[in-house]
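Participant: take a look and give me a structure for this.
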Amino acid sequence: MKLNRLLCGCMLLLPFCIQAQDVGYVPPPSSETEEPGMPLRSALNKLGKLHKISFAYSSKLIDSKKVPAVSSTKKPLPEVLDDMLTPLQLQYKKIDEGLYVIQPALISEQNIAVPIKGTVKDKDGQPIPGVTIQVKGTSVGTVSTPEGTFTLNAPDANVTLLFSYIGYDPQEIALEGRTELNVVMATSSSQLEQVVVVGYGTRRKRDLTGAIGSVQGEELTKQPVNTATQGVQGKLAGVQIISSGAPGSQPLVRVRGTGSMLAGAEPLYVVDGVLTNDIRNINTADIVSMDILKDASSAAIYGVRAANGVVIITTKRGKIGKMEVSYNMNAGFREVAHLVKMANSTQYTDYLKDAAPNVTLPGYNVSTNWYDAILRKGFQQVHNISLSGGSEKFLYYFNAGYLTDEGIVNVNKYDRLTIRSNNEYNISDKLKFVAQFSYMRSNTRYVDLQGIYTNTYRASPLIPVMQHGKYGNTAAFGNVGNPVLTIDKNNDKLQEGRVQGTTYLEYSPWKFLKLRSSMSVNQSNFNRKKYNYKFLNDETTFLIAGGNQQRPESQLTMVKEQNQEWLWDNTATFQQRFGDHDLTVLAGYTAQKYQGEYIEGSRRNVPISTDLWYLIAGDPNTSTVTADGDKYARTSILGRVNYSYKDKYLATISFRNDASSRFPSENRNGYFPAVGLGWVLSQESFLKDQQIFDFLKLRGSWGRIGNDNIESNLYILTGSTGQQYFFDGKATLGTSLADIKNRNLKWETTEEYDFGLEFTTLKQRLTGEINYYNKKTIDALVGVKIPGLLGDPDNEYITNAGSFVNKGWEFTLQWKDKINEDFDYTFGGNLTLNDNEVTGLNQGQPLLKGGVGGQGPVTKTDNGHPIGSFFVYDALGVFVDQAAVDAYLNKDGQKIQPDAKPGDLRYRDANNDGRITVDDKIYAGSYQPKLYYGLNAGVNYKGIDLSMDFYGNAGNKIYNGKKAFRYEITDNVESDYADKRWTATRPSATDPRVLSNSMPASTYFIESGNFFRLNNVTLGYTLPKQLLERMKMNRLRICLTSQNLFTVKRFSGFSPEMISTNPKADGFISAQNNSSPLESGIELMPYPTTRTFAAGLNVTF
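Facilitator: As a prediction, this is how the structure comes out:
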């Protein structure tokens, strides 16, 4: 009842408006006569005032026309309109007593001689309904049917026909005696006419006042990627995407820099109205477009969750016409793109002579490459089949997809089944019902990435992988487990299911007003079963007994997690054009609730048979149970006004009020306003005669957005039960304080200014965009150290005590040209310059993070520096001999490093106090790149298409943590270090004699993160239309593609792209990588990036 009253109230407020989607509406004018030469629009305004009527018309139809002669307003209205319109080849049609439609005049049949017919299709052979076909220079015209066919009568068979449709390039075709045409329309080369999803609505790109980047779905499907965002790498300015090679993983996405220190820094994803933080369930083949709201003005409509940008994904829907059946697939293999080359047996033995001369070497005659032992070429394949079509009453789209990815690590595998069904029912001209449903089920065979890669890097090449059915005992020599045994003795499987759905009812009581009520559901479940096999460190398992790699008891761990979330959106949208004024008003209310539960249990001594892998089969005395849960809710009120005058002056105002249960009641509400202004200079009279710009627009915006991506109960004090204490001489069960919480916790808030320039030139061949942004985050959550006597186990107190800024420039240029009907090409690029700086830590405490072995923290976040900056000693090189040690003196003549030996690193006395202490540490760069960029090129010639994508970044640093993290002196070393390290006979000036865990963190371990990568190359061929018609097909395309073909870099580690500090096998719970912004850029043992080679096929019937 409340909803009905709300909707009826909205209707009663707007009874004076009429339909005007594509047409102009004339309000009452202010004069009563029409003068020769007066604009037709003004003349109609006056007639509307005089006769109390309204006129509807296409702006393009009348904007250039003027009244030819004086029309007496004393004549009857029909005569006045005839006098005014007939000379202009126009006519009117009376709809009712108050509304007249102006339209092109019909040519009398006696002048029509030649019937013309034909079809209009897109480049994929699909019919395009609603295309306007007009005889050039006349008002004779028609539109294409739902099947893409058309018929019209032309004055003769030598006229020229004009074809036009929104989103496609217009065409002029001379008949030259032909009476039947088959027309293929190309997607519009003008990005200005593209429709962009802006959150609860759409806008033309030319009308935007904010910064929004868009990628079309067909661009994503060209690449053999498993997650949609991976296909956006390097394509959009201001958007940095870092991918892992792990099957089923989700790339890390950063929009205009790091957006938080402690709260989540990932963007919000909106998939057909469903809000989520995980899009691994989205099939790339289902995507129409991906629009990324980069600035606060665009994202503020999503308020509480928009601080890190918003990624809006729109999936496919049916089109009017007969059923279209489409099948596409690609299959190929993945391999590791780059590995660290480890020392062979000769290099390793030579190293141990200096590092551990007393160690007895094993007697095997081997030189084991442990990476070869655990890695493989993994097969991957993707299959999709879709059905789509419909009528004016019902549109449908259905797709089923299957993906399998073996990964590059032995036994690692990911399988995914997806189903999507999008249906639209037009119940009447005013009422529409839409149901969108998706289902995903995946199975993953996990491997212990951290343990396997750590041991592979450390393991001695002098130990064999396996001989005679027994494992080489790496643990007996060097205290490092055999990584192949680790893989074989663990069986870790995850099954994940996800259901997402949106249904909405849209009612239009008048054509200018839409009322929509939408309900979205997002439900997921995870079931993990991990079995650890029993094995001993005796000679039944290993070639020799000993070491600490053993498991005396088998163990079964089972995890179950369920998450449920619903979102109810209610919006009213008013859209109308009043002459030169275009107005869209949005108002809405949303409510959201989430609840999740997690339980984990384990038992030991579970039988080895897979049929008995149940907890009840294990030893009850070894049971462990862990449970957790979460729930939160949000409610929101939102509104937005879009206004334009003559498509020249643009304004957007939005507001959102969010209430989140994740904050205490006094700080629960957040207010997020935004405003954007645009000025299309190319529409101004003083620029109409210039020949440089086809389109030129200036825009500026300001907005405020929030971030509540934190733990739900971060402000609530918690306690631990089961604690005993003595009271009155008796042991009493009690509760102790678990941690200290901040009752005044509040929102992280981000304010951003954005200024942009957009242009097209050279007959729309060249498109460009320049943006400047200044994004400041205040009240950022940080962990402040507190005295231990306060009772917090971590001695940490989370509070709003930080502020930082991201500011920078974005540049985009794209050239598109069509030489002839057979040949077109494109190339372009984008560049982002970003500067991150901490501007205030209100408690005065720098944040030290990123511990690497015995080195302690290697990052420091403090005022005046980027988040997560490296803070280490400055290594100046190596003492080449004892004379160099003796010569390194302070002003008093004393040795600055008195305990140093030849071959040790020399550190700079940064504070000039004559000794090396913690006060000598310096800031040595950050993991955040100062610039990142993308380049693209493509060419199409007679059905052959070739495209290439490049991307890279510069100005960032990486801490080679795996080199610094030394568990044992017998750990293997990298081949390059083994050849270049200092020795008595080869006194190196760059690499120390020995690497040990006790070495302090220094610039020796910091390397450049700059790289340039050929990300994708695709070569395809589309069969010609004539051949397809004989084969009864609409489209057939074959292609070869490669992902991550080569990388130019200076970093000696696995990959200069750092997605995670330290990957975990159980990261599936949140589907997020676990890389904290305070300690990113430290390479320990990441999953190596992969290179993919694949072949693809696309067939449409």
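Participant: can we go C-alpha only for contacts and neighbour counts from here?
Facilitator: Fine.
Participant: residue 371 sits in which helix or strand?
Facilitator: Following DSSP states H and E, the helix or strand that holds residue 371 is helix 370-374.
Participant: how many neighbouring residues does residue 286 have?
Facilitator: Residues lying near residue 286 (other CA atoms under 10 Å) number 26.
Participant: I figured it hits residue 399, correct?
Facilitator: Yes. Using CA atoms under 8 Å, residue 286 is in contact with residue 399, at 7.3 Å.
Participant: any common contacting residues for those two?
Facilitator: Contact criterion CA atoms under 8 Å, 6 or more residues apart in numbering; residues shared by residue 286 and residue 399: residue 420.
Participant: could you also give me the structure for this next sequence, so I can compare it with the first?
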Amino acid sequence: MEEEDRTFELSGTVIDAEGNPLEGVMVTLQEKTELTKTNSNGLFKINVLQDDVVIYSLPGYEIAQKIVESDTENLDVSLQKLLIGETLANVAFGTYNERELSGAFSSTKAHDIRKNAVNTIEQALNGTVAGLHSIKNGSQKFGVSNYNFYLRGLATNGSATPLILVDGIDANINLLDPKEVESITVLKDASELAMYGIRGANGVILIKTKQGSEVSSYMNLELKSGFQTPSYIAPKLNAYQYTTLYNEASTNDGRASVFNTGNYLNPTDVYRYPDSDFPDLFLRNDTESAYQNYTFTTGGGNSKARYFFLVGYMKQGGIFSVPVDFSSVNQTYNERYNFRSNIDVDLGKGFELNTKIVALNDQKRSPNAGGTVNNANNSLFASIMSTPANAYPVLNSDGSYGGDAEYQQNIMGILQSGFRNEATKQLTVKAEITKDLGTLLKGLSLNAVYSFENYNSYYNGESTQFAVYELNPDDTYTQYGTQDTKASSFGGQMTDFYNDATFMAGFNYDNTFGDHELKGSVITHQYTSRVSGDNPDYRWFGTSSRLLYGFKNKYYAQVSGAYQGSNGFASGNRYGFFPSAGASWIISEEDFLKNSEVVNYLKLRASYGLTGNDRSTPRFLYRQAFTRANGYGFGNPNGSVDGTTEGTLANPNATWETAYKTNIGLDLNVLNQALAVTVNYFHEKRTDILVPQSNVVPDLIGVDLPVYNAGEITNAGFDAQLDYNKTFGEFKFNVGANMSYAKSNVVDLKETAYRDEEQYRYLKGNPVDSQFGLVATGIYNSQSEIDADGVVSSYGTLKPGDIRYEDLNGDGIINTADRKAIGNYLPEIIYGLHLGIEYNGFDLYGFAEGATQYNIMVRPDEFSSYAYENRWTTTTGTAQSVFPRVSLESEHNSQTSTFWQEEGKLFRLATVEMGYTFPKQVANSLSISNMRLYVNLDNVFSTTTDRENRDYEATSAGYTQYPLMKTFLLGLSVNL
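Facilitator: Have a look, this model is predicted:
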């Protein structure tokens, strides 16, 4: 008999422990896609076979199972409610219930990760987690990181990069597909970070990938396609404007005019007097920068085995083009293939095996404009934006490339003369085995992990040589460069090769004795990294442990820490001990709050401990280095013999930075758990920061002095997260916000001593990320104003139209001694906002991020449209100008100063997604279980600077660097 003939329909009711019906309970069949939900009376119906396993799940309740034994069976069940806060949290070296922990951590789940990201997981981190600063590192980049991460601000003058782990293992996340990820957790306080020893002071980002489930099975195909367009391209001067401005700059310097501008106003010969609009010629139309992403995922399993698989493909087009036939080999793009396999198997006798296999293949292509693909993209874009419109005609009248002695790199010639490919291959394998040792001691288990990751990048390409030709007055041409259309090949290994290996083994303990709960772990771990061209290997070895005690589900205390070392330090000085302690109190479990109708959950927690940062420490400071240097004459006849020079003196006592971290936090759920609030106050004192001895020790011995551990910086602030979720029948609504404030203070960095009248030059007492510059008070409008000030500039002769700076030390000279702290470049306040609405199959999601209390420098180029329209002249003076006089020689106006400073006020509508889920009967008619159609917009809107409308987060993007991109996608998600 066919399987369908043996299917029968059963019904049931789901209630809670008090007998109340539960609405919205997901009822599924193990290893099948069949599913249904209970109605307002807790009733459901489902088609089953004999021996099917029915799974009942509802957030906030324990999962229940029931085996179908006959076609007359009743599927009624009662679900036990979980205690508030019993959600599992992915933390240091394990998974614990949130209510048990005293630490500070924030997390985001797969649902929001998928909607926030286009093709990199880093976009999912941007503004979504309280306490995490994720700042764009310049322009858009193909397949590599363009974010700098800071956790709770900055507490060091060295590397502040957090440690990033995927499933507990060091891993490269540049190529990680967002749909592989289940959750992202950011660890922020000592109770968690101390377990990472000398690697934990900057914080830790834990990325957990998806696992199979014995509750439900699924197969999903997601298709996304659309296009990208630059969010900003700076305006350029045409040939007449450029030559006019150039002549003015020349005359401002006392020179003669260079160009006859009338030839460019109405040119009669476009080859002698070109007006080339390079951006219009060589940057693609909006719809030509295509983007596509296709992903297949499947997951499921039962109590014996669980699985998750992903296969993904992504292709992102570039923005370069040419106005004639364009060979496909020169197109700019990034193409990626992702594969992941996560499998959990119960081997019997208490053994469980978990394996993870990840394979990635990333391909990037760009014109052969020099260096890596990303450098080539930036270099080519900068050429397009900075080459004057009158520099050369793109093509001469005879079809040859235009150019001259100064401009020999014709942009069309570059685009048509070759390409560069970069191929990155990454293979990651992790095997983990767990053995239940409950027969020896209840709650005891053994765990062991081995993982390795190989990362290789190769490049290849082809190039031809081209010449440019300058038209002479006698209609002949002068050739510059060599013309050779024969392609030559090149290739090799890139320098970012590495091979990582991780081994961990230890014991876990989890047991309850009446009102007492005891959990703990002891884990030994070793991480080794072999980096191309850097020998010997990097090695970290240590033991981490945690002991947690709970009483009556409301009082918790824990101690944790690590004893860890690195081969980067001298023998006998490689290991350190990093302890921490924390406690928490579930106040809502006390009698005076236990039956509150308003407060559902209230938890107070605190922690203190220390951890380290060795990322700022150069390797092998303890070893004395000698290098080969210039030779000396020796012998008869005189010959050259190699010499040896003593390098920087060794510092055998060099060690890591030490961070003393304090955290006090509060978690609150009110209004029947609809509103959840988390608030943390933190303070950190970072000591043993490396500083140069040359600042305080006279340089008399003829050899460089080493850095040494003597600096101190403090950092303090707070972070908060708020989430509100409510359901009104078919209408679901959720809104959330997070915000963090962090301010650093330099206590002592052993700075060079300054005179009493120059105390303003110290970084001490200011944020560690302070920018130093001159203090501007306006623009000189006349020579008499300059004479009245009685100062001279070391950056050029002062003339009317120059910026007026304060002479802070009163010596009559404007120079570096007049620089002071004028602002900080890292935002002290960051925030994120999200909104989600669902109704009758329709859904809307929006996410925004912002930052404030920081400063940026926006200095337009002297030959920009902004300078042309707003410059100082002898006729306009300062009344209409906001840009100083233009000059070809003077550097006075280009100095870092408050004149070019703007207050940072970033607000970005990062993501908007609108979707519709088709009714179940429509999906079933197509032989699928679920289908959703949606539109996704990324980088929708951003506030811009007062000057030139640049992005507050990446001021050079679209100006001198490859632009940030807006993305418009149409997507289809199908559950098979």
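Participant: can you give me the TM-score here?
Facilitator: Overlay of the two chains. TM-score (TM-score structural alignment, normalised by the length of structure 2): 0.82; 883 aligned residues with a CA RMSD of 4.0 Å.
Participant: for structure 1, just list every one of the helices.
Facilitator: 2-13, 40-51, 59-62, 77-85, 217-220, 296-299, 345-355, 370-374, 449-458, 483-488, 882-887, 961-964, 975-980, 1025-1030 (DSSP state H).
Participant: would you format those as a markdown table with distance to residue 585 of structure 1 and mean neighbour count included?
Facilitator: Converted to a markdown table, these look like this (distance: least, CA to CA, whole Å; neighbours: other CA atoms under 10 Å):
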| stretch | distance to residue 585 of structure 1 | mean neighbour count |
| --- | --- | --- |
| helix 2-13 | 12 | 12 |
| helix 40-51 | 24 | 20 |
| helix 59-62 | 21 | 14 |
| helix 77-85 | 34 | 17 |
| helix 217-220 | 29 | 18 |
| helix 296-299 | 15 | 31 |
| helix 345-355 | 71 | 17 |
| helix 370-374 | 59 | 17 |
| helix 449-458 | 51 | 22 |
| helix 483-488 | 59 | 20 |
| helix 882-887 | 75 | 15 |
| helix 961-964 | 54 | 22 |
| helix 975-980 | 64 | 17 |
| helix 1025-1030 | 45 | 12 |
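Participant: trace residue 583 of structure 2 over to structure 1, please.
Facilitator: Under the alignment by TM-score structural alignment, residue 583 of structure 2 pairs with residue 677 in structure 1.
Participant: could you report the neighbour count for that match?
Facilitator: Residue 677 of structure 1, neighbours per other CA under 10 Å, totals 21.
Participant: contacts only, for the closest residue to it other than its chain neighbours.
Facilitator: Using CA to CA, 6 or more residues apart in numbering and skipping the chain neighbours, the partner closest in space to residue 677 of structure 1 is residue 651 (4.5 Å). Contacts of residue 651 of structure 1 were listed using CA under 8 Å, 6+ apart, and they are 209, 641, 642, 643, 644, 675, 676, 677, 678.
Participant: go on, residue 93 of structure 1?
Facilitator: 100, 101, 102, 103.
Participant: from residue 100 of structure 1, how far off is it?
Facilitator: Relative to residue 100 of structure 1, residue 93 of structure 1 is positioned 6 Å away (CA to CA, to the nearest Å).
Participant: count of neighbours near residue 638 of structure 2?
Facilitator: When neighbours are counted by other CA under 10 Å, residue 638 of structure 2 comes out with 9.
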